[in-house]
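Chemist: got a sequence here, can you model it:
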Amino acid sequence: MQFTSAALAPYNTFGLTQTAEQLVVLSEREQLSPLWEAAQNQPLLVVGEGSNIVFTQAFSGLVLVNRLQGIEVTETDEAWLLTVAGGENWHQLVCWTLEQGMPGLENLALIPGTVGASPIQNIGAYGVELAQFCHQVETIDWQTGQTRLWSVTECEFGYRDSVFKHAAREHVILSVTLRLPKAWQPVLGYGPLAELGEQATAQQVFDRVCATRQTKLPDPSVLGNAGSFFKNPTVVTPQAEALKLAWPALPVFATVPGWSKLAAGWLIDKAGLKGTRVGGAGVHTEQALVLVNYGGATSEDVLRLAALVRERVEQLFGVRLEPEVRMMAAQGETYLDEALACLNLN
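Modeler: Prediction:
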């Protein structure tokens, strides 16, 4: 099998102009065996639509673009089981389930990316996470070439986290099986959804989520971005209570006992960072949680801006933000401080 080098701008929604030493589009399972044999002993990165990735350097290995397609449905008395190929578009899947009368995923509408990417970050929005519906994940082990089925427990899901996030070079996600219970209840605990009332239909929830996201979040096809750049930070409850006294409008959400979650976008906004730019990268003027490419942004611009945001928020609130986006260096996943050090930006 022959590989070719390629520009990565079409494969990341931030629109950063890095390159890959090798790139292959995976559209058929029959490609896997020869691909695995030819690609041993080199860095591997699997990309869906690149909606949660910031390339900090040119990638010196194989970028595998997952375009596997297909949905299989099995029905029981209690639920629908959907086995969905990793290359399917996530939002289109949400739309399809509603069209088929299978509610449950409506809170996760308009989250960019593919089904194969969804378990890596344990995607979530408006009080719902993928982990609530994930039944199993099918992968190919890139070390052995063997396929494996992971139970939801084995996936080790956490807040924007999973076992796959920490083993990105070891497993290619081929499909995800979702379990959608027939005993459906709307999840309305977050923001504008509460206004709908307990009699809300799944379609009404879907419509409200889409309208809210379209109002707040820039379209990456118009303004390059990778969605929410930072995680909502979790702090001990006494710290959250102290911050709430100083900043009464601060949104605080209860999590596990003794811990509270803060709204990262609110913290960035109150730090006066909306509209701040470094080169071609900037904090979005409407949604402070999103960093955007205003045109010609480089990896260095994005890293400098992210570091500035983190520093300002920590200085004002004593809370250290952690990026939600995955950062990719020459050999694989990296972190903000490592990426800064590699580019001599510290």
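Chemist: can we go C-alpha only for contacts and neighbour counts from here?
Modeler: OK.
Chemist: show me what the lengthiest helix in the chain packs onto, helices and strands only.
Modeler: Within the chain, and with DSSP state H defining each element, the longest helix by residue count is helix 299-317. Packing partners of helix 299-317 (3 or more C-alpha pairs under 8 Å, 6 or more residues apart in numbering; DSSP states H and E): helix 264-270, strand 277-278, strand 281-283, helix 336-342.
Chemist: residues touching it, excluding its own?
Modeler: In this structure, residues lying in contact with helix 299-317 by C-alpha atoms under 8 Å, 6 or more residues apart in numbering are 16, 54-57, 243, 267-268, 271, 273, 277-282, 291, 319-322, 336, 339-340, 343, 345.
Chemist: between the helices and strands packed on helix 299-317, which one is closest to L26.
Modeler: Comparison of the helices and strands packed on helix 299-317 against L26 by C-alpha to C-alpha identifies helix 336-342 as nearest, at 28.6 Å.
Chemist: mind checking how far E78 is from K182?
Modeler: 6 Å (C-alpha to C-alpha, to the nearest Å).
Chemist: who has more neighbours, those two?
Modeler: Taking other C-alpha atoms under 10 Å, E78 and K182 do not tie; K182 has more neighbours (16 against 11).
Chemist: show me how far the longest helix of the chain is from its chain's centre.
Modeler: 20 Å (C-alpha atoms, centre = their mean, to the nearest Å).
Chemist: contacts only, for M328.
Modeler: Under the criterion of C-alpha under 8 Å, 6+ apart, the contact list for M328 reads 53-57, 59, 334.
Chemist: and this one, please, so the two structures can be compared:
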Amino acid sequence: MSNLPATDPASLVLTPVSQDLSRLNTLGLASRADAFVTLADPAQLPEVSRLAGEASSLLVLGGGSNLVLPERVEGLVARVAFKGVRLLEARPDAWLVEAAGGETWHGFVEACVGQGWDGLENLALIPGTVGAAPVQNIGAYGVELQARFHGLTAWDVREGRYVEMSEADCRFSYRDSVFKHDEPGRWIIVSVRFALPRPWRPVLGYPDLQRHARLAAGAPTARDVFDAVCDIRRAKLPDPAVTGNAGSFFKNPIVPAGTRDALAGRYPGLVSYAQPDGRYKLAAGWLIDQCGWKGRALGAAGVHDRQALVLINRGGAGAADIMALARAIQDSVFQRYGVRLEPEPVVV
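Modeler: Next up, the predicted model:
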């Protein structure tokens, strides 16, 4: 993606403008950028480095699905809109597929399944863009992006050059990566490459998938898994186009086995999942639900009535409203269980 030619020199000129961001973040928070540009061509990236050098900060914006934006965003906001999906290589053990950073994630997953490049179907219907996916190391229903990742091309804004980054470079962990910690605004992810396994085998470890009618009969296809995941997510999660939300607002906390065992002794219904390193992942949604938060609200911010992990904008909420609710939930869970929940979205 990084070597695409620019056909129109005039299109490379970036003129920052003031921009309403209310429809560019899935929480629907009222927000405005002082200086906003859209990147439609990788050849514009040197210009972004120049503009960023003159600004107080740089916020790289994808689909806005994992952000809590303030009422005013100072500095430069650059929205990534690079497009393109291509098969790089059909190896005996994998399809190597590349997608531009501005492609919608769900659209990319659907395109892969349609082409027979299977392996991402468990990640269907996750909002956001391909370029934002590595930042969060997105995951769902037993598959994390890290497991399918091959490499990416990024623009180093500070150095003004392209860099190739491996899995080790990205420092992936649970819903985390180097991009969240290494100088926010330094990296613009131009394209991401995936190694999709051949032969393909379905990942059906989660009970919701095992119970789904499309999959219970056995021998499912990747399309069957894709459709089942979409069904499940639509039944459980609100559509951001209808109800503002950022998906799961809290990470599932990972605790030592001793902590999990002590909690399970006191709370027999505790939902937990063993991890390869001997620790346990606790279901944050269960913890929040048990504290009585499902369906409750604090002013314009609320907790979804079908999924306690999802905080919603009930209309007119700002960042302060969302974060006040988040802190109240964190305090409640900590007081009862001694476990501190960590927000999943990036709070600007």
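Chemist: just to revisit the earlier point, now the helices and strands packed on helix 299-317 of structure 1 as a markdown table including mean neighbour count and distance to G101 of structure 1?
Modeler: As requested, those are exported to a markdown table (neighbours: other C-alpha atoms under 10 Å; distance: least, C-alpha to C-alpha, whole Å):
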| stretch | mean neighbour count | distance to G101 of structure 1 |
| --- | --- | --- |
| helix 264-270 | 21 | 34 |
| strand 277-278 | 19 | 45 |
| strand 281-283 | 26 | 39 |
| helix 336-342 | 16 | 42 |
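Chemist: quick one, helices of the stretch 201-348 of structure 2?
Modeler: Remark: helices assigned in the stretch 201-348 of structure 2 by DSSP state H, counting those that start in this stretch are 207-211, 213-216, 222-236, 257-266, 284-290, 319-337.
Chemist: would you mind finding the longest strand in structure 1?
Modeler: Counting residues, the longest strand found in structure 1 (DSSP state E) is strand 171-181.
Chemist: so that strand matches what in structure 2?
Modeler: Under the alignment (TM-score structural alignment), strand 171-181 of structure 1 falls on residues 187-197 in structure 2.
Chemist: how close does the matching stretch sit to structure 1?
Modeler: Once superposed with structure 1, the aligned residues differ from stretch 187-197 of structure 2 by a mean of 0.6 Å; criterion: mean C-alpha distance after the TM-score superposition for structure 1.
Chemist: follow-up on the earlier one: contacts for the longest strand of structure 1?
Modeler: 46, 68, 78-86, 102-104, 115-117, 133-142, 164.
Chemist: got a ChimeraX select line for the buried ones in those?
Modeler: For anyone working in ChimeraX, the buried entries among these, judged by 16 or more other C-alpha atoms under 10 Å, can be selected with:
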select :46,68,79,80,81,82,83,84,85,86,102,103,104,115,116,117,133,134,135,136,137,138,139,140,141,142,164
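Chemist: and the contacts of strand 171-181 of structure 1, which of them are in strands?
Modeler: Assignment to strands by DSSP E places the following of the contacts of strand 171-181 of structure 1 there: 46, 79-85, 134-141.
Chemist: for L35 of structure 1, state which of these is nearest.
Modeler: Minimum separation from L35 of structure 1 among these (C-alpha to C-alpha) is found for I140, which lies at 11.8 Å.
Chemist: from Q115 of structure 2, how far off is the counterpart of that closest one in structure 2?
Modeler: Applying TM-score structural alignment, one finds that I140 of structure 1 aligns to W155 in structure 2. W155 of structure 2 sits 29 Å away from Q115 of structure 2, taking C-alpha to C-alpha as the criterion.
Chemist: repeat that for R340 of structure 2.
Modeler: Distance, R340 of structure 2 to Q115 of structure 2, using C-alpha to C-alpha: 43 Å.
Chemist: between those two, which one's more packed in?
Modeler: In terms of neighbours (other C-alpha under 10 Å), R340 is the more surrounded of R340 of structure 2 and Q115; the figures are 15 against 10.
Chemist: ok, and the closest non-adjacent residue to L291 of structure 1?
Modeler: Of all residues not flanking L291 of structure 1 in the chain, V283 sits nearest, at 4.6 Å (C-alpha to C-alpha, 6 or more residues apart in numbering).
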